[in-house]
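Peer 1: sequence and predicted structure, then a few things I'm wondering about:
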Amino acid sequence: MSKTNLVGRRGVILTAMLLIFGGMVAWYFQNGDDPNSLKKVDAAEQKKNLELTAWVVDWQWQEATADFNSMTDGLSSVQAFAAYFDESDKLLFTDQFRQALPVIHDISKQGSFVKVDLTIVNDRINKDGTEVQKDPGIVSRLLATDESREKHIKEIMDAVISNNFHGVEIDYEKIDRKDWYNVIVFYRELYYKLHAAGKTLRVVLEPRTPIEEISLPEGPTYVMMAYNLYGTKTGPGPKADHAFIEKLANRLKKVPGKNMIALALGGFDWSESGKVTSVTEKQAIQLAQSGLEPPKRDEASGSLSFQYVDKDGVTHTVWYADEVTLSQWIGVARKSGYDKIALWRLGDLGQGVLDYVNE
């Protein structure tokens, strides 16, 4: 290399260094007085290539659609929950659902277009108003024969097309072990029918699903419920912790396809009397104002907890998730290889979660 070329190269290097330095100075004067600037960069980096979806439930549709309206830029789809079943095993849509659906569709068209799916759950609503949640008998009967399965698929297809849904989500839980063969055939046949019509299929999996023992078909997107580690049948604790999410994410790798992890917002309120109730994030924040101490952050889960005493002198323990919790949970899921996250559910979310999702 000649001396002339060496001098020229040094000049190029010096010029590049000056440009980099100048950019750093410009960045400092633009952001150096903002203590949150690095946090914003970190948040944006964490959510790069992240896909978020969320459920809108019929029993709290007004609050849920208000949240949806505040985060349309952050969601790729919403799942309208739900279609149930009547006493004759036919799909049943509540009056609240019929009120909510036009609103959901209208909001979905604002800003970034958000796809709307129909969620079908095996809950039975009787004529007298009583309900049976997660009835495995419905699944057994509907999928027992080729004829019953075909009839069920036709009813689903009619509901999807007539209501202009982008796709379907099947949330059949507490499935009897003897029914898994028929369920797998159902998933496969429904997927092909939907795919031929340009529609999609999601399938919700409970943590108890024996995914190591069954062969779920390729095609659908599978959603693992990574929540209710603590809930209505346990003592106080977080809906999920980091170890729980990681364990379920690793199990899900046995299932074909690019699948999703479902995380639950809100929390639960445990009374010393034994009663356990679900609380939204806003409800938890309101209860915390009368707490015995400020909420504390749990290191293993990122969740918040506190205690309060009600008007009857009974002590309650509340655990709930906020935007910090959600950020940590998503971080664990992404570290385990999942960039698609489903959020259970919209309705009375805190402003921090709304902002986090919509960024």
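Peer 2: Looks like it arrived, so ask away.
Peer 1: use CA for all of it now, contacts and neighbours both
Peer 2: Will do.
Peer 1: mind listing what's buried in stretch 301-309?
Peer 2: 301, 302, 303, 304, 305, 306, 307, 308, 309 (16 or more other CA atoms under 10 Å).
Peer 1: put this next to the first one:
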Amino acid sequence: MNSTGWTICKATILAAVLVILIGCNYNGQSAGNQMLKEPAKRSAWLAYWDLEAGAKDLARIGKKLDQLSYFGAYFAKDDTLFLPRELSAQKSELQAKQRGYETYLTFVNDLHKADGSVVMKDTEVLRRVFADEAAMEKHIDEIIAMTLQAGFDGIEIDYERVWKEAEAGQLFLTFAEKLYVKALNNNLKLRLVLEPGTPFAATRFPRGPEYVVMAYNLYGMHSGPGPKANKEFIQKTAALMQTLPGEKSLALSTGGCLWSDNGEKRFLTEIEAKTLAAVYEAEPLRDDESQCLVYSYQDNGISYQVWYADVKTLNYWLAVAQEQGINNISLWRLGGNVAVNKLK
């Protein structure tokens, strides 16, 4: 073979090898990409009644956050929306360019009455603001105006108990679709928070908003002692929410709850739970199914039981969610956590 022929032969062999290598690399990338999960998105809530403690957690976890929701705006006695002064005072911080995460204003269907009492998760106020097209449009415009004026990047709707009645649920869907269009026109993003009892499979949710599903009410103020979530509950919730369109997030809860045999029930932060354990010299044990910590103690003849989550619990719950294909996590809430910066 002459030199010209050998050169052509080498070029042909080299081209063939490159094709094989590129093909192998492409196939390897495809297989690898199927195994890898998309980058996680981390969100958290900051409650207006606990801003100081929440700000301490935020200082530690802020660089890991993609979104921060300020909780929240609620209804006043005349069905108009009210922004707590604690949140309105945060306007300058919200507009700071160096924060690195999107900010959302959370709207809740709590009604603060003229006599000072509060109706939590009030469905009657939703009936009024969803009563007809004019009322709904007025409510949407008020949400948009408040969000823009306060300098948030997006809107978060946390209207609960709307699925107690099918008609109310359908009105909520109409509201969500209209709100999304107006939010988009005003360069605002939209997140919708849903309860785990939502009829996901039987409902056609509008495409566009991000959906956040709560996975932290397995046990609580409505029940006897137990963890806010466990492996089975997270698996079940994650499976149900797969029918939702677009981007999805699973909400997990910090802290825990206290129950007594005289009927007392109240939520606790992780720091409060640890402090009680130290005061009463109780030794918390880790529950296998939930990875929560649990302990009991007595005071003046009354028995108490406490269940709570720490960062090991949260990372376990996160791993269970990821196994179900859910990689975006929303954390309720900042404030009173010991090692929230170690959330994966």
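Peer 2: Received, thanks. Since this is a predicted model, take the numbers as computed values, not measurements.
Peer 1: TM value for the aligned chains?
Peer 2: The TM-score (TM-score structural alignment, normalised by the length of structure 2) is 0.85; 307 aligned residues with a CA RMSD of 1.8 Å.
Peer 1: what about the aligned partner of residue 265 of structure 1 in structure 2, neighbour count?
Peer 2: When structure 2 is aligned by TM-score structural alignment, the residue opposite residue 265 of structure 1 is residue 254. Burial measure for residue 254 of structure 2: 23 neighbouring residues, criterion other CA atoms under 10 Å.
Peer 1: would you map the helices across the stretch 1-150 of structure 2?
Peer 2: Taking DSSP state H, counting those that start in this stretch as the test, the helices found in the stretch 1-150 of structure 2 are 3-35, 51-61, 85-88, 91-94, 123-129, 133-150.
Peer 1: mind checking which of those is nearest residue 312 of structure 2?
Peer 2: helix 51-61 (15.4 Å; CA to CA).
Peer 1: over which residues of structure 1 does that closest one lie when aligned?
Peer 2: Using TM-score structural alignment, the residues of structure 1 aligned to helix 51-61 of structure 2 are 61-71.
Peer 1: got a list of contacts for the matching stretch?
Peer 2: For stretch 61-71 of structure 1, the surrounding residues in contact (CA atoms under 8 Å, 6 or more residues apart in numbering) are 56-57, 96-97, 100, 103-104, 107, 345-349, 354-355, 357-358.
Peer 1: could you do stretch 225-238 of structure 2 as well?
Peer 2: Residues contacting stretch 225-238 of structure 2 (CA under 8 Å, 6+ apart): 196, 213, 215-220, 250, 253, 256-259, 289-292, 305-308, 317, 320-321, 324-326.
Peer 1: what about that stretch, how long is it end to end?
Peer 2: 23 Å (CA to CA, to the nearest Å).
Peer 1: buried sites along it?
Peer 2: 225, 226, 227, 228, 229, 230, 231, 233, 234, 235, 237, 238.
Peer 1: so it matches what in structure 1?
Peer 2: By TM-score structural alignment, stretch 225-238 of structure 2 lines up with residues 236-249 in structure 1.
Peer 1: please state the offset of the matching stretch from the chain centre?
Peer 2: With CA atoms, centre = their mean, to the nearest Å as the basis, stretch 236-249 of structure 1 stands 14 Å off its chain's centre.
Peer 1: now do stretch 120-138 of structure 1
Peer 2: Counting by CA atoms, centre = their mean, stretch 120-138 of structure 1 comes out at 23 Å from the chain centroid.
Peer 1: read off where that stretch ends up in structure 2.
Peer 2: Under TM-score structural alignment, the match for stretch 120-138 of structure 1 in structure 2 covers residues 107-125.
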